[in-house]
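Participant: got a predicted structure here, sequence first:
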Amino acid sequence: MSKILWKPQSVKSTNMYQFIDYVNKSNKTSFVSYDELYTWSINNASDFWSAMWSFSDLIYSKNYLEVVDDINKMPGAKWFSGSRLNFSENLLRYKDDKIAIQFKGEDISVRTLTYKELYQEVEILASAFRKNGLKKGDRVVGFLPNIPETIIAMLATASIGAIWSSCSPDFGIKGVLDRFKQIKPKFLISTNGYRYNGKVFDLTKKLNGILGDLDSLEQVIIIPFVNDISNKSIKNETCYYDDFINRNIFDSLVFEQLPFDHPLYIMYSSGTTGLPKSIVHSAGGTLIQHLKELMLHVDLNRDDSIFYFTTCGWMMWNWLVSSLAIGSTIVLYDGSPFYPNSSSLWKLAEDLQISIFGTSAKYISACQEAKVKPAQNQNLDHLRVVLSTGSPLVEENFDYIYNDVKNDVMLSSISGGTDLISCFALGNPTLPVYRGEIQCRGLGMAVESYDTNGNFHYNQKGELVCKIAFPSMPIYFWNDESGEKYYQAYFSTYPDIWYHGDYILINNHGGIIIYGRSDATLNPGGVRIGTAEIYRVVDNFSEVSDSLVVGQEWGEDERIILFVKLASNQKLSDKLINDIKFSIKKSCSPRHVPAKILMVDDIPYTISGKKVEIAVKKIINGEEVKNKDALSNPQSLKLYRDIKDLQQ
């Protein structure tokens, strides 16, 4: 069994404990453990989601007639039929002087908005939207950095019942058009530029390329985020944000009362294997799922300050923003996490007294490699939770957090995806943290790991599936009238069961270990190996700054190829190769040992920070990579073509 790194000290003060007490009183049950509550939430899903509806104090104008029509109907289960609510109304329930948003950008002083100010800003923009013809069902898109105006625009959009979608400004023209052209937006909001790693990036050229190919647009609104950049050379009819709104004359904010399954967000798949899928999420499903996760699994309260290092092109932005419904303070940061130095985000946590700090596994690994030691250099007394997602958090990263960041935080590795705009596995303030494990499966999420015969076994690796419906499933894909693309994405492998595409293990105490994406799983000699198993070993070598492992077709079999990007002034010597192979063999098995270890100058990543194993696998197996615009460094793919060492 893995080592326990953290134990809860005050279980009875947590929202999860209060929820168990609420369920016991409401349902005449006598649960004392999370395991009992979780089992009940699966076997009595309708009762569970009904309890969540009440416990979270949702704002609605009309109550539901039925929680769910058929929990086993996937896709197509109907949730909370008959109810009417508005997503923005729930996020703007508070109108007081408590700080709602704190924003920090590179070389920019901290800017704050109270809940009262946020409400008024949304009110002003929503009034301008309505006066300019925005209606329920229209699409508004943001090509925006992670700034308060992005949240204001989303909330104003949702208050009307229009649909919000966004891309971060580091996307290329084709990447943006591949997404926005599918959904035919009516309004587009952008900044004139953004800052990253001490540099200013002018968005004029990108905007001209985007606007020239988006015929559906009726209004383009520019936020002058960066000084000394003019929008005069931007095509089409554009106006500045302050000219579009009227701060002196505006209508009162009206929250359109809409069905639970009214569309709220259009999200996008990575698009690394073709045109991105446009995934539509409902207002009600997103709201109740996020409240469940934030209130119960994160233990978020009104007096918390929650931060997530994200862009508005990643679902963690949507997840973070939902914290407003709890009345917490959310912290936004836009820029490089290592500007002006490698301790910048931890300094932000100190300065703004952040209590819940969210980031990616890649960032934690980079801090560990750079020997960043916040425990020595920052006062993090307020910090009580660290969240990590984006890729598996390896055991050594757990050690780093507890040794070098803070020894009494709840470290919650969380895992889910854009497809469900939420999590399948995540943290729990009533359970211990085990080294290298995600604490638990989420309430109401019937997650199992299936073997090749479709059977679930504890302590056995398998495919992540979800056996019953949940409210935050996509309501549909855009431009998929027959529903065929939606069905093929999740239900073609196991009919009526959600297939997620992660390779996982669930152990006896309910902990989850994720070994990587199923389609990137290695298969030498017919034995399935998760890529994360190899990364966990390679990450321990200080000589290696990054790595990527893929399978290469070789005769009738597959062999493992490990690419390594070396740290400064390091060489890929025979000794280093042998040391890596020996360590992999010792820690994993002889079958895990790569057939070849090769040096590369760069590792490809998506814009949201995930390694692109599939694209490299395609290249070394002689296949074409169709879409490179989802990558932050697409030029790196050239490094993997025609490698002589892979021909022998």
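Facilitator: Yep, that arrived.

Participant: from here on, contacts and neighbour counts on C-alpha atoms
Facilitator: Fine.

Participant: mind listing what's buried along the helix ranked longest in the chain?
Facilitator: Using DSSP state H to assign secondary structure, the helix with the most residues in the chain is helix 115-131. Neighbour counts using 16 or more other C-alpha atoms under 10 Å place 115-129 of helix 115-131 among the buried residues.

Participant: what do you get for stretch 331-341?
Facilitator: Residues Val331, Leu332, Tyr333, Asp334, Gly335, Ser336, Pro337, Tyr339 are the ones in stretch 331-341 that count as buried (16+ other C-alpha under 10 Å).

Participant: distance to Lys585 and secondary structure for the residues you listed - can I get that in a markdown table?
Facilitator: Compiled in a markdown table, the buried residues of stretch 331-341 are given as follows (distance: C-alpha to C-alpha, whole Å; DSSP: H, G, I helix; E, B strand; the rest coil):
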| residue | distance to Lys585 | secondary structure |
| --- | --- | --- |
| Val331 | 43 | strand |
| Leu332 | 43 | strand |
| Tyr333 | 41 | strand |
| Asp334 | 42 | strand |
| Gly335 | 40 | coil |
| Ser336 | 37 | coil |
| Pro337 | 35 | coil |
| Tyr339 | 38 | coil |
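
Participant: thinking again about what came up before, show residues contacting the longest helix of the chain.
Facilitator: By C-alpha atoms under 8 Å, 6 or more residues apart in numbering, the surrounding residues in contact with helix 115-131 are 92, 94-100, 152-153, 155-157, 159-160, 244-247, 250-253.

Participant: let's see 7 Å
Facilitator: Residues outside helix 115-131 that contact it (C-alpha atoms under 7 Å, 6 or more residues apart in numbering): 92, 94-100, 152, 155-157, 244-247, 250-253.

Participant: hold the first one in mind and look at this next one:
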Amino acid sequence: MGKLLWTPTETQVRNSNMYAFMTGVNKKYGKNIDGYEALWQWSVDNIADFWAEMWDFAEVISSAPYEQVIDDPARMPGAGWFPGARLNFAENLLRCRDDRPALVFRGEDQVLRRLTYGELYDEVARVAKSLRKMGVQAGDRVVGFMPNMPETIIAMLAAASIGATWSSCSPDFGIKGVLDRFGQIRPKVLFTANGYYFKSRKLDSLERITDILKQIDSVEKVVVVPYTEETPDISGVPGAVLFEDFRADEAGLEIEFEQLPFDHPLYIMYSSGTTGLPKCMVQGAGGILLHQMKEHLLHTDLKREDHIFYFTTCGWMMWNWLTCALSVGATLILYDGNPFHPGPEALWQMAEEEKISVFGTSAGYIAALMNSGLKPREKFDLSSLRALLSTGSPLSAEGFDFVYEEIKKDLQLASISGGTDINGCFALGNPIGPVYAGELQCRGLGMKVEAFDEDGKPVLGRQGELVCTAPAPSMPIYFWDDPDGKKYHSAYFDVYPGVWRHGDYIEINERGGVTIYGRSDTTLNPGGVRIGTAEIYRQVEMLEEIEDSLVVGQSWKNDVRVILFVKLLPGFDLTDALKNNIRQTIRANASPRHVPAKIIEVPDVPYTLNMKKVELAVKKTIEGRAVLNRDALKNPEILDYYAEIKALRED
């Protein structure tokens, strides 16, 4: 059992949204639920009733009521949610239109901007009018190649108000990474900043946009937001217009919110690209709204007076998650750049100045902060901070201890875990329950999460596959270009028919706490960002010196580091120059996050008998775990070589 680190006071419990929700359930259904685990059990035993109560508690704005909550709770995938309802995602996020702050933006270059809810509504109205004027309609794709800045949220909300589908990549993605994503969905409009900052360097985006447009002929307009320059030269970008010239001139416009079905496509998110091109996961507006409002209102206890921050880029689902906090009326703190620039104190100085109450980051950031020697509690006034959220990879028990010892003793540390697939969490925080070191506090309400053993049976107190045995409204409505649903089915339902298999190893204890042991597939998670091996292979294996390669994520110092093994063609050596060329190729065409921590020459790459690379076997080997299926390998003896590589035991 993990060490008890924090328990909410009785006052904190009774003042929470979770307690108010639980009280409402007890009153309406004649229950006597007196704690979280009992509430969770009720929520998964009564799926339709729970989500109906969540709809009411979140005060979802809709122009037509739903006829039923779910048409078939036993069908997964394919259950239909809230048929008959008509709503608009952007209308729900723009319900507040007053002078309270909505967005506060701080760039690495020390740009500081503030927008009130009234100003945000006006900005969205002006962009939405311009999108309509150029012919954007419901179902069209509008995309962003943007830093985490206000214009990104404005563009997304403007698109959503019309019923267009939004997708985004962060500007550190290389050309190939963007084409692998946007090239599949054929967007009509592309929003981009002229550049971005990283470690005080100005980096250009427009040259890459020009190259991207040569291969995506569907884009009719490129809207350029000046960021690193006040008047960027856009003459070389086909169809480009400056943001200020694109948006309508009028102030005081009313937004025409298209009223659409609950499952109307809102977002296209992307899988990691492990086995080829990233899969394009289409997510419905109503499902994302309801699921994320549940997580904000109940699990994060978010209220209007809160200032919420999450360190994220627009290429990570936490950006989408953070944006939905507008539906609660909270103030969103946006930051773009390196979190350690000019030093490790950067985000904590901001937390003090902006009175951040909910601070979100990754386990990798916390580990780096530990190594930096900074003790935020000694240097900054963090009296406003009441919750710290960590995701991306499992937070170690030492990380938990560091938060309470060196950041703040009296706060809720919520280690959270879910996926891009559902744009939210399977296990996360519970403001009315205790925090134990190394443990996620609870399974999410309405999420029937279990750990399955090797026989597909639920287990407590031992490791198993993370599965979800009942449908949830934020599961993808379909995959792009998957008319028969085969890609969707194979992604989650091939192992356990009718049960969502997520690909994590977890343990659920008797009190409902969850421990994550990492991915059960071969997705990489350096710094908490999911990336796929196929995206690295595509870059490495086009180099003339490389005969073959293999990529794994090695668990290392409470994080994951990417290890690239290369088999060279005869006559070539793994020189420093070749290593640099490999790194530069990956950085330019994938992203900086794809660059391996180590590049190691090997004599051979292990394959299965049907000629598939066995990444997981190598990962287990270099981490000292047993490989039980060596007989299935074409060349099993090579694993012994990997087990003896000294460089894998060094920094």
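Facilitator: That came through fine. The structure presented is a predicted model; accordingly, all values stated were derived computationally and were not measured.

Participant: TM-score them against each other, please.
Facilitator: In this superposition the chains share a TM-score of 0.84, using TM-score structural alignment, normalised by the length of the first structure; 566 aligned residues with a C-alpha RMSD of 2.6 Å.

Participant: find me the equivalent region of the longest helix of the first structure in the second structure.
Facilitator: Residues 117-133 of the second structure are matched to helix 115-131 of the first structure when aligned by TM-score structural alignment.

Participant: compared with the first structure, how much does that stretch deviate?
Facilitator: Compared with the first structure after fitting, stretch 117-133 of the second structure deviates on average by 0.4 Å (mean C-alpha distance after the TM-score superposition for the first structure).

Participant: measure the residue nearest the centre of the second structure to Phe105 of the second structure for me?
Facilitator: For the second structure, the residue lying nearest the average C-alpha position, counting by C-alpha atoms, centre = their mean, turns out to be Met317 (2.5 Å). As for Met317 of the second structure, its distance to Phe105 of the second structure is 19 Å (criterion: C-alpha to C-alpha, to the nearest Å).

Participant: circling back to that earlier point, and the longest helix of the first structure, how far out from the chain middle?
Facilitator: 27 Å (C-alpha atoms, centre = their mean, to the nearest Å).

Participant: show me what Asp502 of the first structure aligns to in the second structure.
Facilitator: Structural alignment places Asp502 of the first structure opposite Asp504 in the second structure (criterion: TM-score structural alignment).

Participant: neighbours of its match, how many?
Facilitator: Using other C-alpha atoms under 10 Å, Asp504 of the second structure is surrounded by 20 other residues.

Participant: that one belongs to a strand?
Facilitator: Yes. According to DSSP: H, G, I helix; E, B strand; the rest coil, the state of Asp504 of the second structure is that of a strand.

Participant: dump the residue contacts of the residue nearest to it when sequence neighbours are not counted.
Facilitator: The shortest distance from Asp504 of the second structure to any residue that is not its chain neighbour, by C-alpha to C-alpha, 6 or more residues apart in numbering, is 4.4 Å, and that residue is Arg519. By C-alpha under 7 Å, 6+ apart, Arg519 of the second structure lies in contact with Gly503, Asp504, Tyr505.

Participant: I'd like those as JSON lines, with distance to Phe262 of the second structure appended.
Facilitator: Shown next, in JSON lines, are those (distance: C-alpha to C-alpha, whole Å):
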{"residue": "Gly503", "distance to Phe262 of the second structure": "28"}
{"residue": "Asp504", "distance to Phe262 of the second structure": "29"}
{"residue": "Tyr505", "distance to Phe262 of the second structure": "32"}
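
Participant: counterpart of the residue nearest to Asp504 of the second structure in the first structure?
Facilitator: In the first structure, Arg519 of the second structure lines up with Arg517, judged by TM-score structural alignment.

Participant: again with Ile356 of the second structure
Facilitator: Under the pairing rule here (TM-score structural alignment), the equivalent of Ile356 of the second structure within the first structure is Ile354.

Participant: burial count for its match?
Facilitator: One way to gauge burial is a neighbour count; for Ile354 of the first structure, by other C-alpha under 10 Å, it gives 24.

Participant: look up how far Met315 of the first structure lies from it.
Facilitator: Separation of Ile354 of the first structure from Met315 of the first structure (C-alpha to C-alpha) stands at 21 Å.

Participant: tell me the secondary structure at Lys567 of the second structure.
Facilitator: Three-state assignment for Lys567 of the second structure (three-state DSSP): strand.

Participant: give the contact list for it.
Facilitator: Contacts for Lys567 of the second structure (C-alpha under 7 Å, 6+ apart) come out as Ile546, Glu547, Asp548, Ser549, Glu601, Val602, Pro603, Asp604.

Participant: what strand or helix carries the fourth one?
Facilitator: In the assignment (DSSP states H and E), Ser549 of the second structure maps to strand 546-556.

Participant: what's the nearest residue to the corresponding residue of the second structure for Leu383 of the first structure if we skip its chain neighbours?
Facilitator: Aligned by TM-score structural alignment, Leu383 of the first structure pairs with Leu385 of the second structure. When the adjacent residues along the chain are set aside, Leu385 of the second structure lies closest to Ser357, with 4.0 Å between them (C-alpha to C-alpha, 6+ apart).

Participant: quick one, what contacts the aligned residue in the first structure for Glu67 of the second structure?
Facilitator: When the two structures are superposed using TM-score structural alignment, Glu67 of the second structure falls opposite Leu65 in the first structure. Leu65 of the first structure makes contact with Phe80, Ser81, Gly82, according to C-alpha under 7 Å, 6+ apart.

Participant: one more pass at 10 Å, please.
Facilitator: When contacts are counted by C-alpha atoms under 10 Å, 6 or more residues apart in numbering, Leu65 of the first structure touches Trp79, Phe80, Ser81, Gly82, Ser83.

Participant: the match of Leu383 of the first structure - how many residues pack around it?
Facilitator: Around Leu385 of the second structure there are 22 other residues, counting by other C-alpha under 10 Å.

Participant: wait, it touches Lys408, no?
Facilitator: Yes. In terms of C-alpha atoms under 10 Å, Leu385 of the second structure counts as a neighbour of Lys408; the distance is 8.2 Å.
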